[in-house]
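Chemist: Okay, sequence plus prediction incoming.
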Amino acid sequence: MYASVGHGGASGYLALMALFSFPIVIIKPTALLLNIFVSGISFWYFKKNKHFNWKLFYPFAITSIPAAFIGGYLTINTTLYKQILGVFLIIAVLRILGIFKKEQDTQKSVNLPLALLIGCGIGLFSGMIGIGGGIILSPIILLLAWGTTKESAAVSALFIFVNSVSGIIGFLLKNDSFPTESFYLIPFALIGGTLGAKYGSQKFSNIKLTYMLSFVLLLASIKLFMF
C-alpha cells in the first residue's frame, strides 16, 4: 500500500514493532532499512511512468540529507521517542485517510528558501525516529500546489530513499552493530513494495486496506502513549 503512493512504509513498520514492544535500538534502523528497498522500487516505477520532477525534488533533498544524517546519529530518551512516535503515527493516520491530500487546480513554482527549510526540518525528524519523511512531504507539496499527486509520490519516494540511507549511515557511526533481525524482513518488503509500486504508479485504490492500516497505526499510537 505504501509503495503505491510513493512511500517506504516506515509508519507501518514502526507501528507494528511498537505494538509488539520491539526495543528502540531495533525499531529505528529496521524501519530505515526497509524504507530503502521499498522506496527505491516505488521511485523506479513512478520515474518509469514519467512522474518524477527533478526541479521539485532537489530543493528538499539539499538540506534533508545532511539533516537526516544528524537525526540518525542522535539518540533520544526512550519516553520522548515513544511520545514523538505516537504523535507521528496519529498524523500518519490522518494522512492515509486523505486529510491534507487535496491536489490544487493551479500549480505554483517552488519557493526555494521555504523548500530548503522544510527539507531540513523533515530530514532531522526523519533520522531521529526512523522514517524517510515522504508521508510528511507529499501532503505539503500538494497543499502548497508545487506538484501533482503523482509528482509528489515520485518525489517522496526518492526523498525517502536518500533520507533513509543518510539516517542509517548516521546510526551506524553512533552504534557498533546493526540488528540482524532487520534483514529477514527485506524479502517481504520487496514483494509488497513491487506490487504496490507497479499498480500505484498506474492506477490503484484499496479502501479496505486503507482503513485496516489506519486502525493499526492508531492502536500503536495509543499503546505508545499508555505504556
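Modeler: All right, it came through fine. Residues are numbered from 1 along each chain as shown.

Chemist: For the rest of this, base every contact and every neighbour count on C-alpha atoms.
Modeler: OK.

Chemist: mind checking the SS state of Gln107?
Modeler: Assigned with DSSP: H, G, I helix; E, B strand; the rest coil, Gln107 falls in the coil class.

Chemist: Can you report how many residues neighbour it?
Modeler: The local packing of Gln107 (other Cα atoms under 10 Å) involves 13 other residues.

Chemist: from what I can see Ser182 touches Lys28, true?
Modeler: No. Using Cα atoms under 8 Å, Ser182 makes no contact with Lys28, being 10.2 Å away.

Chemist: In the protein, mark out all the helices, start to finish.
Modeler: 10-19, 24-48, 54-73, 78-96, 112-129, 134-143, 149-174, 186-200, 207-226 (DSSP state H).

Chemist: next, the one to line up against it:
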Amino acid sequence: MLLGGNFWIVAWFFLAALVYSSAGFGGGSTYTALLVLNDVDHRVLPMLSLVCNLLVVSGACLRFTRQKQMPWSRCVPLVVGSIPMAWVGGSIALDREVFVPLLSGTLIVAGVLLLWGGRKQQGDGSASSSLEHENDSLAIPPLSGSMDLGWRSGVVWQTTLGAGLGLLAGLVGIGGGIFLSPVLHLSRWSHARDIAATSSLFILVNSVAGLIGQTSKHGWSLGEIATEFHTHAPWWPWLFVSVLIGGQIGNRAASSWLSHLTLRRITAVIVLAAGIRLGWM
C-alpha cells in the first residue's frame, strides 16, 4: 500500500503547508496535531513539525526580504525575546499526559484568536479610507494615545511578549507565529503585510531554537534522530517533500486565489478542529 497506508497524512501535510504559507505561517500546529492523531511518539513529533516549519517558512522569509517587506527595526524585539525562551521550552521534557492537553489547549486558543482577529480586521478594513485601500487592501489604522505608544515604542513589552510566546512555542514544538499574528492584528501593531512578514521570521527563528532544544533534551545525535524518525514515522521523508512543495505553491500563488481573511478563517477552523479532537483523546 502506498506509503504504508499513510498517504492521507502526507496529503494533509501538503494542504496545511499550502494554506498556512499563504498567510505567512509554517503550519507547525496542524502538523503536530496530525502526528499526535497518528500516534507518533511525542518525543519525535515536535522535531518533525519544526523541520516542516523550517521548510515552509524559510521561503516566505526569503520572499518578504527580497521584496523589502520585512520590518526589521520593529520585529527585532519580538524575535530577540523569543529565541532563548523557545530553546528553553524545547529543552523541557514533557510526558504525553501533559504534552497532549497542553497542545490541545494552545490550538483552541490559537483558533479562537484567529477568528476574533479576522472579525476585528474585517471591521477595521471596512472603515478605512479609499487611499489606504489603494496602498494596502489589508491596512489597519494605528491606535492613538497610550495604547499606540505602548505597542509602537514599548520595546520591553514586545520583548516580553516574544519571550512568552517563544516559551510556549518551544514547549509544544511549533513556531509560535499562529499565536503572535492574532495578537499583533488585535493590537493594530502594523499593516497585515508587516505582521505576516514578522510572523514568518518569528516562526523561523523559534523553529531553529526549539529544534535545538528538542534535540538537546534527549541527547540524540543526527544519526539517532534519523533512526527515531524511521522507527516512529518511516514515511517522514514524504512529509518533508509534501510541505516543501505545498509551501512553495502557497508562497507564490495561493494568496491570489483567496483573501487573507478567508485564509485566516480556514486556518482557524482547522486549528480549532484539531484542538478539540485532541482534547477528546
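Modeler: Everything's here; your move. Only a predicted model underlies this, so the values are computations on that prediction, with no experimental measurement involved.

Chemist: okay, the helices of the first structure in TSV with mean neighbour count and distance to Thr106 of the first structure next?
Modeler: Supplementary listing: those in TSV, determined by neighbours: other Cα atoms under 10 Å; distance: least, Cα to Cα, whole Å:
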stretch	mean neighbour count	distance to Thr106 of the first structure
helix 10-19	23	30
helix 24-48	25	22
helix 54-73	23	15
helix 78-96	18	22
helix 112-129	22	18
helix 134-143	22	11
helix 149-174	26	13
helix 186-200	19	23
helix 207-226	17	27
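
Chemist: export those to JSON lines and tack on distance to Tyr2 of the first structure?
Modeler: Formatted as JSON lines, the helices of the first structure follow (distance: least, Cα to Cα, whole Å):
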{"stretch": "helix 10-19", "distance to Tyr2 of the first structure": "9"}
{"stretch": "helix 24-48", "distance to Tyr2 of the first structure": "8"}
{"stretch": "helix 54-73", "distance to Tyr2 of the first structure": "19"}
{"stretch": "helix 78-96", "distance to Tyr2 of the first structure": "9"}
{"stretch": "helix 112-129", "distance to Tyr2 of the first structure": "16"}
{"stretch": "helix 134-143", "distance to Tyr2 of the first structure": "9"}
{"stretch": "helix 149-174", "distance to Tyr2 of the first structure": "10"}
{"stretch": "helix 186-200", "distance to Tyr2 of the first structure": "7"}
{"stretch": "helix 207-226", "distance to Tyr2 of the first structure": "10"}
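
Chemist: so Ser146 of the second structure is in which element?
Modeler: Taking DSSP states H and E as the criterion, the element that holds Ser146 of the second structure is helix 145-153.

Chemist: Can you spell out which helices and strands pack onto that helix?
Modeler: helix 155-172 (3 or more Cα pairs under 8 Å, 6 or more residues apart in numbering; DSSP states H and E).

Chemist: Which residue numbers in the first structure does the helix it packs on align to?
Modeler: Using TM-score structural alignment, helix 155-172 of the second structure corresponds to residues 112-129 of the first structure.

Chemist: related to what we said a few turns ago, and for the helix holding Ser146 of the second structure, what's in contact with it?
Modeler: Helix 145-153 of the second structure is contacted by residues Pro142, Trp157, Gln158, Ser187, Trp189 when judged by Cα atoms under 8 Å, 6 or more residues apart in numbering.
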